[in-house]
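J.: Give me a model of this one.
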Amino acid sequence: MSTSLLIMLVAAYLIGSMSGARITSRLFNTSSPIEHGSKNPGATNMYRIAGFKPAICTFTIDVFKGTIPLWGAYFLGFQPLELGLIAISCCIGHIFPIYHKFRGGKAVATAFGVLLPIGLELGVALALTWIVTAYKTRYSSIASIVAVSLAPLFVWLLKPKYTYAVCMLTALIIIRHIPNIKRLLQGCEPTIDNKRERNS
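T.: Presented below is the predicted three-dimensional model:
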């Protein structure tokens, strides 16, 4: 492993460790996302406990913290497999953030962010897949699983050289959603609209 790749992996992890939900909860003075709702520091849970604007803010931060290191690595000339490792490092930072006692989220928005540099068409395809699935099912977890599962296919159709790297990222996100899959099978997974713990 080259020194430059090692530096990028560490930088991506540290950037990924910044929590959009925690930053947003301070900006909007809302309840802590790790103590309310699904206790997941992500955009969907911020929507449940605080509403639309904090959710959008959380999503935006988490997307950009994925996009920035990947854009940098892309312009520095890293190869597709190396970009995949950097993307995974960034998402691992979101899942196990060093700044927050390694208690993180599902990394869906961050994964979306690291995929954006591949192409706008991919971003549109993934966003539409998530939106349509979420609208039909009302489950953010199902929408996320469907979108990331289709990501390798979309990439293969658009830019095949990144397919293996995206497959690695897809595997990470699906593994992170195993608890959600279990709750879905048990019928106790909260829907997007579930705001029983939302503050007044």
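J.: switch to C-alpha atoms for all contacts and neighbour counts from now on
T.: Noted.
J.: and the residue most central in space within the chain, what does it touch?
T.: By Cα atoms, centre = their mean, the chain has its centre lying nearest to residue 108, at 2.2 Å. Neighbouring residues of residue 108 by Cα atoms under 8 Å, 6 or more residues apart in numbering: 144, 173.
J.: Could you report the separation of it from residue 8?
T.: 21 Å (Cα to Cα, to the nearest Å).
J.: just residue 99 next, same as before
T.: Residue 99 is 18 Å from residue 8, by Cα to Cα.
J.: more neighbours, the two?
T.: Shown here are residue 99 and residue 8; by other Cα atoms under 10 Å, residue 8 has more neighbours (23 against 13).
J.: Please give the structure of this sequence too, so both can be compared:
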Amino acid sequence: MFWLLLIFSYFLGSVSFAIIICKIMGKKDPRLLGSKNPGATNMLRIAGTRLAILTLIGDLLKGILPVIIAKALDFTLPQQAWIGLSAIIGHLYPIYFKFKGGKGVATAAGMLLVTSPIIGIGAITVWGITFYVSRISSLSALLALFVTLILTPIVAMPILIPVLILCLLILWRHRRNLHDLITGHEHHF
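T.: Next up, the predicted model:
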């Protein structure tokens, strides 16, 4: 069952709500506009608050649903984290969209909320405060990753390896943003 749920999680993670919502609503592909990222932040830029919220909910649920199923099947906490990580990998590298996906922040938040609510709430809180103060989504995501890395060994050591991989993957997806932050060219809202 673990391997089946791991595969299901990847395929669920591969569903890009930003792309699907844009198609349904007659909007242009989010991979062609704004930051060219199919995620909630870019949807806010290019399609407005309502469609950004729908995208955010969909991306959060991709991280939440597989982990809830894993909990219901009495999988261990590390197994739950690996299953959640599989959804995040699906979001980053979706099979349905030529492996060109989003940055994984919302899906990771969903996964963390279920595997370790303290870490999930901590990361989301840091993201929210940083975004409120700076109006820079990528900076918010990077600081949330930092908090996740600090809290995991303290609060949920058994999931350290999948969380470390999660953080490295999301950091890799933000490498251009990191460069733009350092050079002062990152976009603000």
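J.: hang on, the earlier thing: need the counterpart of the residue nearest to the centre of the first structure in the second structure.
T.: Residue 108 of the first structure maps onto residue 105 in the second structure, with residues paired by TM-score structural alignment.
J.: Alignment lookup: residue 8 of the second structure to the first structure.
T.: By TM-score structural alignment, residue 8 of the second structure lines up with residue 11.
J.: Ok, residue 61 of the second structure next?
T.: With TM-score structural alignment as the criterion, residue 61 of the second structure pairs with residue 64.
J.: Give me the three-state assignment for that match.
T.: helix (DSSP: H, G, I helix; E, B strand; the rest coil).
J.: and the gap between it and residue 164 of the first structure?
T.: In terms of Cα to Cα, residue 64 of the first structure sits 23 Å off from residue 164 of the first structure.
J.: burial of residue 28 of the first structure, as a residue count?
T.: For residue 28 of the first structure, the count of nearby residues is 12 (other Cα under 10 Å).
J.: Please tell me how far residue 132 of the first structure sits from residue 48 of the first structure.
T.: Taken as Cα to Cα, the span from residue 132 of the first structure to residue 48 of the first structure is 19 Å.
J.: hang on, the earlier thing: spatially nearest residue to the match of residue 8 of the second structure, not counting backbone neighbours?
T.: Nearest residue to residue 11 of the first structure, sequence neighbours excluded (Cα to Cα, 6 or more residues apart in numbering): residue 69, at 7.7 Å.
J.: And for residue 145 of the second structure?
T.: residue 167 (6.0 Å).
J.: In three-state terms, label residue 35 of the first structure for me.
T.: Criterion first, three-state DSSP; result for residue 35 of the first structure: coil.
J.: who touches the counterpart of residue 134 of the first structure in the second structure in this structure?
T.: Under the alignment (TM-score structural alignment), residue 134 of the first structure maps onto residue 131 of the second structure. Taking Cα under 8 Å, 6+ apart, we find residue 131 of the second structure in contact with 137, 139, 140.
J.: repeat that with 6 Å
T.: Residues counted as contacts of residue 131 of the second structure (Cα atoms under 6 Å, 6 or more residues apart in numbering) are 137, 140.
J.: Secondary structure element for it, which one?
T.: helix 117-134 (DSSP states H and E).
J.: Just give me the mean distance for that helix relative to the first structure.
T.: Compared with the first structure after fitting, helix 117-134 of the second structure deviates on average by 1.8 Å (mean Cα distance after the TM-score superposition for the first structure).
J.: Which residue ranges of the first structure form helices?
T.: Applying DSSP state H to the first structure gives helices spanning 3-16, 20-27, 43-50, 52-75, 80-95, 108-115, 120-137, 140-158, 163-176, 178-186.
J.: Pretty sure residue 136 of the second structure sits against residue 185.
T.: No - the pair residue 136 of the second structure / residue 185 is not scored as a contact, 11.0 Å apart, by Cα atoms under 6 Å.
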